[in-house]
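Participant: build me a structure from this.
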Amino acid sequence: MLHWGYDEHNGPAHWKEVFPVANGDRQSPIDIKTEETKYDPSLRPLNPNYDPASAKIILNNGHSTSVEFDDTVNKSVLTGGPLSGTYRLRQIHFHWGSNDEAGSEHAVDGMKYAAELHVVHWNSEKYSSFVEAARQSDGLAVMAVFLQIGECNPQLNKITDRLDTIRIKGKRALFTNFDPSCLLPKSLDYWTYFGSLTVPPLLESVIWIVLREPISVCSEQSAFVRLTAMRMDLGLTFWFKIPASQRQDIVQLAKFRSLLSTAEDEVACCLLRNYRPPQPLKGREVRRN
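Facilitator: Reported below is the predicted structural model:
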């Protein structure tokens, strides 16, 4: 069976070999053509209400880095927008590229951003668990936030400062007292459409809420950072010779690129990119508030 990933031999072009739904009618991500979106006056403002105490762990699953939240009760929820009822926060994770030109999954009028944050929720009013909800057409709600190159984001440092502890696939660490609202832009205006998970099993169960305003992130600011990402054996040597006070100023996106998609007993391989290209719209409507 295909061990899916983002390399040439197991990347998105091959996922349909094991997951036929990859060719389905509501696959994600998409290229949002702004002139073709439809204004819908019935769409309400978004209302994220997150409890920092619900954050539990940060982990590297080999495909991305994610922060997991306690979703046993309605501590952290998303309501409003295109949603009917309450959607409970499950996790946040990131997608990025090997350079700053592309890394987001969604595109806007053909333009890709450097990275993309996904805030994943499930319909806790209708379903008893995330696993059950993920198989229903209205089971999940994912809020997407674009990251564009600019000033370093001090809120994002709360995550990137911990990435050294989970660099190897399978590693996890405690991660508490974190409110993902700190990573949202000032404006919560959005586009919305019906889509799917962007990673296998690609289930068509997601109500997508793509925020129109990006947040900033800083990228590599010295040549050695690119070496860290491309040559792990040399990069780590150079990295730890640099004072910790300087490392934070040098990287944000580069720290994501230095994560490993391999476990301790495997040859080290950096996760330089982890995004799926835009999929055909196939007649779906993209609405905006």
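
Participant: from now on I want contacts and neighbour counts done on CA atoms only, so please keep to that.
Facilitator: Noted.

Participant: which residue lies farthest from the center of this structure?
Facilitator: Lys241 (30.6 Å; CA atoms, centre = their mean).

Participant: so which residues of the stretch 1-150 of the chain form strands?
Facilitator: Taking DSSP state E, counting those that start in this stretch, the strands of the stretch 1-150 of the chain run over residues 31-32, 38-39, 46-49, 55-60, 65-69, 77-80, 87-96, 107-108, 111-112, 115-123, 140-149.

Participant: so which of those comes closest to Arg287?
Facilitator: Closest approach to Arg287 among these is made by strand 38-39 (4.6 Å; CA to CA).

Participant: give the contact list for the residue nearest the centre of the chain.
Facilitator: When CA atoms, centre = their mean is applied to the chain, the residue found nearest the centroid is Phe94 (3.0 Å). Going by CA atoms under 8 Å, 6 or more residues apart in numbering, Phe94 touches Ser64, Thr65, Ser66, Ala115, Glu116, Leu117, His118.

Participant: here is a second sequence; please produce its structure as well for comparison:
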Amino acid sequence: INIGWGKGRPSEWYKSYPIAHGHCQSPVDIVSTQAVYDPSLKPLIISYESCTSLDISNNGHSVMVDFEDIDDKTVISGGPLEGPYRLKQFHFHWGMKQSQGSEHTVDSKSFPSELHLVHWNARKYATFGEAAAAPDGLAVVGIFLEVRVLKIMVLTDALYMVKFKGTKAQFRSFNPQCLLPLNLNYWTYRGSLTTPPLYESVTWIVLKEPIRISEKQLEKFRTLLFTSEGDEKIQMVNNFRPPQPLKGRIIRASFKA
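Facilitator: Here you go, the predicted model:
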């Protein structure tokens, strides 16, 4: 399934995708004092030991790393999920400046970047595309990035290979375990894809603890382009959707505030 940046800016997506005004749209602003602690939420279990990354690509709206998607060895489980969800890809959102870039916000505060680890319900659905359109099809782990030194040099050093839209390069043996914070406390809610087609098929699991990235590493994301080679160069920045109304949804927390 082609999950892309869509036509025009996010504020115009409703013209092509009426679901943009739906009741379970993402991202949202997480107001920590209004999140409800739910003791029935299980600890989140992330099993990335057998991860096999395949390639890194510029899909015209972000940089994405795809994974071998053939078995249930690379999964998340527990948390708010009924069963295991298999890792498909991860991608980032970032801004032009440090004060903005993340899609989710916490108490109206934005982070410089946000990582999305996208998983699908392979036990119930035959393909990722089928799962992406189903209410319980996807589970996305969102992780905030704050500016400090982080050892993800292998990843940011590969970005030059996918500067232009539509470019792809081999990127093997990268295990995203190194992108996880030590503390897996999380907020969770029912939501949607944050890019068209905006399907309301996502169980969001947003980790409270950020991970770290240096300003120099963040600058490498900003060298990417929304455009193909030969086209007018448009810098890939501010590729995030602003927070959407909660419309009565409850954000649950796995921890006491």
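
Participant: what about Tyr189 of structure 2, neighbour count?
Facilitator: Neighbourhood size, Tyr189 of structure 2 [other CA atoms under 10 Å]: 22.

Participant: that one against Trp204, yeah?
Facilitator: Yes. Assessed by CA atoms under 8 Å, Tyr189 of structure 2 is found in contact with Trp204 at 5.5 Å.

Participant: residue range for the helix ranked longest in structure 1 in structure 2?
Facilitator: With DSSP state H setting the assignment, residue counts place helix 232-241 as the longest helix in structure 1. Alignment note (TM-score structural alignment): helix 232-241 of structure 1 is unmatched in structure 2.

Participant: for that helix, packing partners?
Facilitator: helix 223-230 (3 or more CA pairs under 8 Å, 6 or more residues apart in numbering; DSSP states H and E).

Participant: residues making contact with the helix it packs on?
Facilitator: Contacts with helix 223-230 of structure 1, where a contact means CA under 8 Å, 6+ apart, come from 220, 234-236, 238-239, 250-251, 254, 257-258, 270, 272.

Participant: try it again at 6 Å.
Facilitator: Gly235, Arg257, Ser258 (CA atoms under 6 Å, 6 or more residues apart in numbering).

Participant: over to stretch 172-192 of structure 2?
Facilitator: 24-26, 51-54, 198-208, 211, 251-254.

Participant: which part of structure 1 lines up with it?
Facilitator: Alignment of stretch 172-192 of structure 2 against structure 1: residues 176-196, by TM-score structural alignment.

Participant: then stretch 233-248 of structure 2?
Facilitator: The aligned range for stretch 233-248 of structure 2 is 268-283, by TM-score structural alignment.

Participant: next one: stretch 127-136 of structure 2
Facilitator: Going by TM-score structural alignment: stretch 127-136 of structure 2 matches residues 129-138.

Participant: the helices in structure 1, which residues?
Facilitator: 130-133, 157-160, 223-230, 232-241, 244-250, 253-257.

Participant: mean deviation, the second one versus structure 2?
Facilitator: Think helix 157-160 of structure 1. Here the mean offset of helix 157-160 of structure 1 against structure 2 after fitting is 1.0 Å, by mean CA distance after the TM-score superposition for structure 1.

Participant: contacting residues for the residue nearest to Glu101 of structure 1 when sequence neighbours are not counted?
Facilitator: Distances taken as CA to CA, 6 or more residues apart in numbering place Ala114 nearest to Glu101 of structure 1, at 5.9 Å, with adjacent residues excluded. Residues in contact with Ala114 of structure 1, defined by CA under 6 Å, 6+ apart, are Asp100, Glu101, Ala102, Gly103, Ser104, Leu147, Gln148.

Participant: just those now: which is nearest Leu46 of structure 1?
Facilitator: Within those, proximity to Leu46 of structure 1 (CA to CA) peaks at Leu147, which comes in at 19.4 Å.

Participant: which residues does the closest one contact?
Facilitator: Leu147 of structure 1 neighbours (CA under 6 Å, 6+ apart): Ala114, Ala115, Glu116, Pro214, Ile215, Ser216, Val217.

Participant: try Arg276 of structure 1
Facilitator: Arg276 of structure 1 makes contact with Glu105, according to CA under 6 Å, 6+ apart.

Participant: how far away is it from Ser137 of structure 1?
Facilitator: Arg276 of structure 1 is 21 Å from Ser137 of structure 1, where distance means CA to CA, to the nearest Å.

Participant: quick one: the residue mapped onto Leu115 of structure 2 from structure 1 and Asn10 of structure 1, what's the gap?
Facilitator: Residue correspondence to structure 1 (TM-score structural alignment): Leu115 of structure 2 is matched to Leu117. Leu117 of structure 1 sits 23 Å away from Asn10 of structure 1 when distances are taken as CA to CA.

Participant: looking at the two, which has the bigger crowd around it?
Facilitator: The residue with more neighbours, out of Leu117 of structure 1 and Asn10, is Leu117; 22 against 14, by other CA under 10 Å.

Participant: contacts only, for that one.
Facilitator: His93, Phe94, Ala144, Val145.

Participant: dump the strands of the stretch 1-150 of structure 1 to a markdown table, plus distance to Phe224 of structure 1.
Facilitator: Shown next, in a markdown table, are the strands of the stretch 1-150 of structure 1 (distance: least, CA to CA, whole Å):
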| stretch | distance to Phe224 of structure 1 |
| --- | --- |
| strand 31-32 | 33 |
| strand 38-39 | 46 |
| strand 46-49 | 39 |
| strand 55-60 | 23 |
| strand 65-69 | 23 |
| strand 77-80 | 41 |
| strand 87-96 | 19 |
| strand 107-108 | 29 |
| strand 111-112 | 25 |
| strand 115-123 | 21 |
| strand 140-149 | 19 |
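
Participant: could you check which residue of structure 2 pairs with Ala13 of structure 1?
Facilitator: Using TM-score structural alignment, Ala13 of structure 1 pairs with Ser11 in structure 2.

Participant: how about Leu46 of structure 1?
Facilitator: Counting by TM-score structural alignment, Leu46 of structure 1 corresponds to Leu44 in structure 2.

Participant: counting neighbours, what do you get for that match?
Facilitator: Residues near Leu44 of structure 2, counting by other CA under 10 Å: 18.

Participant: equivalent analysis for Gln136 of structure 1, please.
Facilitator: Neighbour count for Gln136 of structure 1, taken as other CA under 10 Å: 16.

Participant: isn't it right up against Val206?
Facilitator: No. Using CA atoms under 6 Å, Gln136 of structure 1 is not in contact with Val206, being 8.6 Å away.
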